[in-house]
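K.L.:
Predicted model, plus sequence, below.
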Amino acid sequence: MGETNRIGKRKILKELTDLALSADFRELANAQDIYCPFESLRISRVEIRHSNFLANILNPLANHGFGECVLRNLLDKLLTASGDHALRLELALSDLGRIEVFREFHNMDVTIHLPDLTPSLVCIIELKVDAHEHSGQLQRYAENAANLWPNASRRFYLVSPTGMDASHDDWNTLSFSEIVAALKAAYAEPVGSPLAKSMLRAYIDLLRRLFVPDEKMEELARKLWQKHGQTLEYLIDQRPSPMRDISQAVQSEESIAGIIEGISQRTGIEIAKDSSSNTYLRFYIPAWEQDPDMPFGDFTASKSLLVIEAEFYGERIHVRFNLGRGDTSHRESLYERLKASKEVDMGNNKKLTPQWTRLASHTIRRIKNIEELPQEDQDKLVETARSGIVDFVARYLPAYDQAIMAL
């Protein structure tokens, strides 16, 4: 087994080296290796951050120096999408007068109001980065606009990476590529302060990298996946993330020792760390190895069919008893014995599933917008996870231990 692992590691190392030295990889990396202040602030996948920037850069009264330039270019792109060519001409030949730009007004991402036109014009922009429309929100926004500006000419625009279909007939759809085109046109004009132009250029580059198709880059990516698919999947699995950092901190030697000691003090039952990963932290009970059904698992080093498993995945920290993969007859026997005990919490599972049967379980914490989590909050979550694991195991383990050791 050790020699097999060494061969596997050498193969991964060779593939990583080949990938790093590949001309295609260097070209793709150089195209992406551009400093972006918006990404450093983690706004790229957060819709409200896009709304903040767009509302500011569109507002002629803001101190960016663009005046009406960005607004006019974007309005022209929006009205082109909705087929309002007569209105495009009117705007091109008119002094726009007073202009109001709102962000998150009545929950609408960006609202542009031109009250001095006859009739006045209201444009509502709803941005979708990763999410989809929910709970009929487009219809609600259309109704809100009708109530707020009953005499205005109203236009509605749903902007997404691919120009997704809108659920409401009043809404026109655009892709981010069309927004990029409008912003590039504004950037090309001789207006705007140097700092504002630099920020607008960075924002355009961000949108292009994330949301606008690039045939050359896509072809390079396809070639790399075809040649180095397994290596790229390995790199994806190892990518840094706040949840990974929390998991690794919880799995430090000092932290594991504290968890084991806390459980032992509260239950009097010896517990030991089992095979784990960045996603799963597992424990087994050494005394259970004497059970005739227990040592027939094939998914951890202990071979225990029943383990305690903490999961660090997505935006959730979860802990449970897991009757894992292994010999079918022994799994069935162990499951029936646990089920027969009135004290054992079997969770929501009403039957034994073929490979993974999750029994008693508890979500320690759900974390919204985890990618924006400050370091001090990550540190608090590490302690929350540790104490949550101890509390859960101390509550449920005695009943499981009694049922298993009673044989």
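P.N.:
It's in. Residues are numbered from 1 along each chain as shown.
K.L.:
Only C-alpha atoms from now on, for both contacts and neighbour counts.
P.N.:
OK.
K.L.:
all helices of the stretch 51-200 of the chain, in order?
P.N.:
Along the stretch 51-200 of the chain, counting by DSSP state H, counting those that start in this stretch, helices occupy 69-81, 85-93, 137-148, 176-187, 194-211.
K.L.:
and the first one, what does it pack onto?
P.N.:
Using 3 or more Cα pairs under 8 Å, 6 or more residues apart in numbering; DSSP states H and E as the contact criterion, the elements in contact with helix 69-81 are helix 47-58, helix 85-93, strand 171-175, helix 176-187.
K.L.:
Mind checking the helices of the stretch 51-200 of the chain for the one nearest to A31?
P.N.:
For A31, the closest of the helices of the stretch 51-200 of the chain is helix 194-211, at 9.0 Å, according to Cα to Cα.
K.L.:
next structured bit after the closest one?
P.N.:
Downstream of helix 194-211, the first helix or strand assigned by DSSP states H and E is helix 215-237.
K.L.:
Can you name the next helix or strand after that next one?
P.N.:
Criterion used, DSSP H and E; the element after helix 215-237 is helix 242-250.
K.L.:
about what we covered before: the helices of the stretch 51-200 of the chain into TSV, with extra columns for distance to Y396 and mean neighbour count?
P.N.:
Converted to TSV, the helices of the stretch 51-200 of the chain look like this (distance: least, Cα to Cα, whole Å; neighbours: other Cα atoms under 10 Å):
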stretch	distance to Y396	mean neighbour count
helix 69-81	59	20
helix 85-93	68	13
helix 137-148	43	16
helix 176-187	51	20
helix 194-211	46	17
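K.L.:
Columns distance to S40 on top of these, output as JSON lines?
P.N.:
Listed next are the helices of the stretch 51-200 of the chain as JSON lines, based on distance: least, Cα to Cα, whole Å:
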{"stretch": "helix 69-81", "distance to S40": "24"}
{"stretch": "helix 85-93", "distance to S40": "37"}
{"stretch": "helix 137-148", "distance to S40": "30"}
{"stretch": "helix 176-187", "distance to S40": "20"}
{"stretch": "helix 194-211", "distance to S40": "11"}
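K.L.:
and the comparison structure, right after this:
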Amino acid sequence: MTETRTHLSTLIRSPDLEKISLMLAKPNIFEILRLAHHEIRHSNFLAWLLDPSQSHNLGDTFLKWFLKEVFQDERVSWIDEFDVDGVKTSNITIHREYKHIDLLIEFPDWVVVIENKFGSSEHSNQLARYRKVAERNFPNKPKAFVYLTPHYEEPKSEDDRAVYVNFTYGSVIQLLEQACDIYSSTMPETVLHYITDYIRVLKRYVMQDNDEAVELARKIYRNHKEALDFIFEHKPDRLLEIGKVFSQRVEARGYVLGSKGKGFTRLLTKELDPVVPRESDGGWPNKESFLYEFDYRNKKVSFRATVAPGEQLLRQQIMDILSRVDGVKKPNSKSWSAVYSHSFNYELTSEKFFDEDKLVEVIDKVLDAVEPIIEKTSACLVDGLKNDVDIADY
């Protein structure tokens, strides 16, 4: 018996394979129509949910829940989340592919621009171009810009990060589950099935998290890799796998993990973690004002010591303290400010790092290289935040 045949024989007798077959046999309209991986189809379904005039029987509930989430962000300064309940939604227009913008919600007095991104990365200055399109076509209306991604991916440029509100598919799932819980008795049965199917598709194909079938698929792939490489479509998301290993190596060195993000690992030292202010509403999910972060989404690993958007006096204080360390710069940006950065020519998503031992080895090399600057800047910042100014004043 050949080695390949042995692997295949082991696979077809696996009870885990029977389990996943039963899970996937449950009918799902999005899977049946092969819409799960198509970004444009997700935008179409979201447009249907956001439109109060559609047949989902939610009225403007989902739309207003969505707007409240967006308008609580400090990057939208011209309207407040508490104003949303009083907004009239009977005369709005939901645009699809408006001059290449995925979704645009046009109100009589303002607009909301939504860029829906999954399965491919931002390219060709898309976000900046969409801002210009909105400014040119709606010059007299205030605008909110939303960057919708699976795992809190951030825009590439600092200018875009200062404008676009990060919104995740995890938040979409939360709003939809809330809607099903509250309004299931008033929804048409078919609509309820569509929405529950969509939630399952988001968890399984977009988030690739909190879904039993995906977890079992990953287990089967690890146990039967040779047999599945050419037939199995549910390979583990490489960035999430790298993130898991990266986080383990970071914690093994005694660091504290910071806000999560797909393709990013963020950290603080144990000494710095208790004193870093959590007051950055326009920054990372956990609102840290400062973090060390590794970005491995592209063909290199980028390390940055970054000051988040937020109260300018606090940002200035942090940058002033860090400027005492040799090699640290003092950026002029008023939003995201990388006070130290360094790149390593390792493409962690490449096949050669599928071997976890090799991945661990290169991650440790990167951590070794940046450890001195982390320790120096952390010690300086701990001392400065404790002694220079009372952070409570901010």
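P.N.:
Cool, got the structure. Owing to the predicted nature of the structure, the values given are computational and were not obtained by experimental measurement.
K.L.:
Same list, the helices and strands packed on helix 69-81 of the first structure, but as CSV with distance to Q32 of the first structure please.
P.N.:
Formatted as CSV, these follow (distance: least, Cα to Cα, whole Å):
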stretch, distance to Q32 of the first structure
helix 47-58, 20
helix 85-93, 36
strand 171-175, 21
helix 176-187, 17
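K.L.:
With respect to D391 of the first structure, which of these lies nearest?
P.N.:
helix 47-58 (37.0 Å).
K.L.:
what does the closest one contact?
P.N.:
43-44, 62, 64, 66, 68, 70-71, 101-104, 109-110, 127-129 (Cα atoms under 8 Å, 6 or more residues apart in numbering).
K.L.:
Could you count how many residues lie near T111 of the first structure?
P.N.:
22 (other Cα atoms under 10 Å).
K.L.:
Please report how far the residue nearest in space to the middle of the second structure lies from D368 of the second structure.
P.N.:
The second structure has Y152 as the residue nearest its centroid, 1.5 Å off, counting by Cα atoms, centre = their mean. As judged by Cα to Cα, to the nearest Å, Y152 of the second structure and D368 of the second structure stand 27 Å apart.
K.L.:
what does the residue nearest to the centre of the second structure align to in the first structure?
P.N.:
Counting by TM-score structural alignment, Y152 of the second structure lines up with G163 in the first structure.
K.L.:
Spatially, which residue comes closest to its match, not counting chain neighbours?
P.N.:
Take G163 of the first structure and drop its neighbours on the chain: the residue closest to it by Cα to Cα, 6 or more residues apart in numbering is S175, 4.1 Å away.
K.L.:
list the contacts for the counterpart of the one you found in the second structure?
P.N.:
Counting by TM-score structural alignment, S175 of the first structure lines up with T168 in the second structure. Taking Cα under 8 Å, 6+ apart, we find T168 of the second structure in contact with L148, T149, P150, H151, Y152.
K.L.:
and with 10 Å instead?
P.N.:
Each residue near T168 of the second structure by Cα atoms under 10 Å, 6 or more residues apart in numbering is listed here: N116, K117, V146, Y147, L148, T149, P150, H151, Y152, E153, M207.
K.L.:
out of these, which are inside strands?
P.N.:
Here DSSP state E is the test, and these give N116, V146, Y147, L148, T149 as lying in strands.
K.L.:
For the first one, give me its contacts.
P.N.:
Remark: with contacts taken as Cα under 10 Å, 6+ apart, N116 of the second structure is in contact with 39-40, 42-43, 46, 101-103, 146-150, 167-169.
K.L.:
And N140 of the second structure? What does it align with in the first structure?
P.N.:
By TM-score structural alignment, N140 of the second structure lines up with N151.
K.L.:
Could you report the neighbour count for that match?
P.N.:
12.
K.L.:
so how far is A86 of the first structure from it?
P.N.:
19 Å.
K.L.:
go on, E104 of the first structure?
P.N.:
In terms of Cα to Cα, E104 of the first structure sits 29 Å off from A86 of the first structure.
K.L.:
now T384 of the first structure
P.N.:
Counting by Cα to Cα, the gap from T384 of the first structure to A86 of the first structure is 60 Å.
K.L.:
H362 of the first structure too?
P.N.:
60 Å.
K.L.:
Same check on S51 of the first structure?
P.N.:
Taking Cα to Cα, one finds S51 of the first structure at 28 Å from A86 of the first structure.
K.L.:
now swap in I256 of the first structure and tell me
P.N.:
69 Å.
K.L.:
any idea what sits nearest N166 of the second structure, other than its immediate chain neighbours?
P.N.:
Y147 (5.0 Å).
K.L.:
what's near enough to touch that neighbour?
P.N.:
Here Y147 of the second structure is in contact with 113-117, 127, 153-155, 160-161, 163-168 (Cα under 10 Å, 6+ apart).
K.L.:
one step back: the contacts of T168 of the second structure: which two are farthest apart?
P.N.:
Applying Cα to Cα across the contacts of T168 of the second structure, the maximum distance is between V146 and M207, 18.2 Å.
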